[in-house]
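# Can you look at this prediction? I've put the sequence above it.
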Amino acid sequence: MKRKIIGILRRINRALPYLILGAMLCLGVRYSMMRSRLKQHYILTVGTALEYKVNPRGPGGSVKYSYEVNGKMYYSTDVYPELHRSGEYSIVGKQFPVAYDSADIDNSQILITAKKFKKFSIPFPDSLSWVEEYETDW
């Protein structure tokens, strides 16, 4: 009985890396599909940057933001490796355009840097030119 259990555990241990890799691949494909769909069916609204968390291991950080659609507030977080850490306190509390998916309102992205505007083929507004001093080349 003990040998059977050991044999089962060994088979599970051999399969575990493949299961993890498969799950990561599925999540990556899903994320890519969501971003692609967002770029095809986006609607712009105004959002507010609520928080900027610096990435302790690499460049930039993540921006937590809120936006309103049809009277309901939505919250999301977006990664910004191209936004320098010195911009941490400059963007919090400021308003920026937010692109959200017309079919899935939770699928959104806040547009702060010229790089993000370019992904949506939207010209970078002059009113956000002050953000350019916090951009890096990542």
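Now that the structure is in, tell me what you want to look at.
# switch to C-alpha atoms for all contacts and neighbour counts from now on
Noted.
# Can you give me the buried ones in the one helix or strand residue 7 maps to?
Under the criterion of DSSP states H and E, residue 7 resides in helix 2-40. Using 16 or more other C-alpha atoms under 10 Å as the test for burial, helix 2-40 gives 34, 37-39.
# A further structure is provided below for comparison with the first:
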Amino acid sequence: MTAYAVDSKRQGMRSTGIVEEIFEWVERDGKRRPSDVQARDEDSGMPLWSVEVIYKQQSWGRVSSVTNRVSVGMPQRPVLGEFDSVEFVDLRAEVRVNQAGGLVESWTADRIADGKPAAQASGQSSGSGKAA
């Protein structure tokens, strides 16, 4: 997968207020399914959370809004208000081509940037590994 570092201060993102646990995947009966066990960041050991964000994107001269999820490891569920501005530390976007030939983005970050109340930014980090 190709990974890109993204300057979170320049790529304005707003929280939708939706934060969910990320679960480990297991193979059962020949099928891959999410388990009941919350996934953990490989480097920090923190539980992984999916923070949904909305941001502007420009493609071929057309501006549109996009929602996506950023994987972040934190000791407790991040609490972000609906449409609050959110910044991430070491934000990365990984891009791959799916079977249909389309591009799929996967976003991760080491942590939510300082400036949030302790309950919101107490821990951190990304799901799948670090980008170079």
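Yep, that arrived. Quantities reported herein were computed from a predicted structural model and do not represent experimental measurements.
# Got a TM-score for the pair?
The TM-score (TM-score structural alignment, normalised by the length of the second structure) is 0.45; 87 aligned residues with a C-alpha RMSD of 3.9 Å.
# if we can go back for a sec, among the buried residues of helix 2-40 of the first structure, which two are most distant?
34 and 39 (8.7 Å; C-alpha to C-alpha).
# which SS state does residue 76 of the first structure fall under?
Secondary structure for residue 76 of the first structure, judged by DSSP: H, G, I helix; E, B strand; the rest coil, is strand.
# If you tally nearby residues, what's the number for the residue nearest to residue 52 of the second structure when sequence neighbours are not counted?
Nearest residue to residue 52 of the second structure, sequence neighbours excluded (C-alpha to C-alpha, 6 or more residues apart in numbering): residue 69, at 4.3 Å. Residues lying near residue 69 of the second structure (other C-alpha atoms under 10 Å) number 20.
# I'd assumed residue 93 was in contact with residue 69 of the second structure.
No. Assessed by C-alpha atoms under 8 Å, residue 69 of the second structure is found out of contact with residue 93, at 10.5 Å.
# Quick check: neighbours shared by these two?
106-107 (C-alpha atoms under 8 Å, 6 or more residues apart in numbering).
# tell me the contacts of residue 46 of the first structure?
By C-alpha under 8 Å, 6+ apart, the neighbours of residue 46 of the first structure are 67-68, 95-98.
# One more pass at 10 Å, please.
The contact partners of residue 46 of the first structure, by C-alpha atoms under 10 Å, 6 or more residues apart in numbering, come to 66-69, 95-99, 110-111.
# So it lies in a strand, does it not?
Yes. Residue 46 of the first structure forms part of a strand when assessed by three-state DSSP.
# Count the neighbours of the closest residue to it other than its chain neighbours for me.
For residue 46 of the first structure, ignoring the flanking residues on the chain, the nearest one in space by C-alpha to C-alpha, 6+ apart is residue 97 at 4.6 Å. Neighbouring residues of residue 97 of the first structure were enumerated by other C-alpha under 10 Å; the total is 17.
# Residue 36 of the second structure too?
Neighbours of residue 36 of the second structure (other C-alpha under 10 Å): 11.
# repeat for residue 58 of the second structure
Quick note: residue 58 of the second structure (other C-alpha under 10 Å) scores 10 neighbours.
# so where does it fall, helix or strand?
Short version, using DSSP H and E: residue 58 of the second structure is in strand 48-59.
# Nearest to residue 2 of the first structure among the buried residues of helix 2-40 of the first structure?
residue 34 (46.6 Å).
# What segments of the second structure are helices?
Assigned by DSSP state H, the second structure shows no helices.
# isn't residue 43 of the first structure right up against residue 99?
Yes. Under the criterion of C-alpha atoms under 10 Å, residue 43 of the first structure makes contact with residue 99 at 5.5 Å.
# For those two, indicate the residue with more neighbours.
Using other C-alpha under 10 Å as the criterion, residue 43 of the first structure and residue 99 rank with residue 99 on top: 24 against 16.
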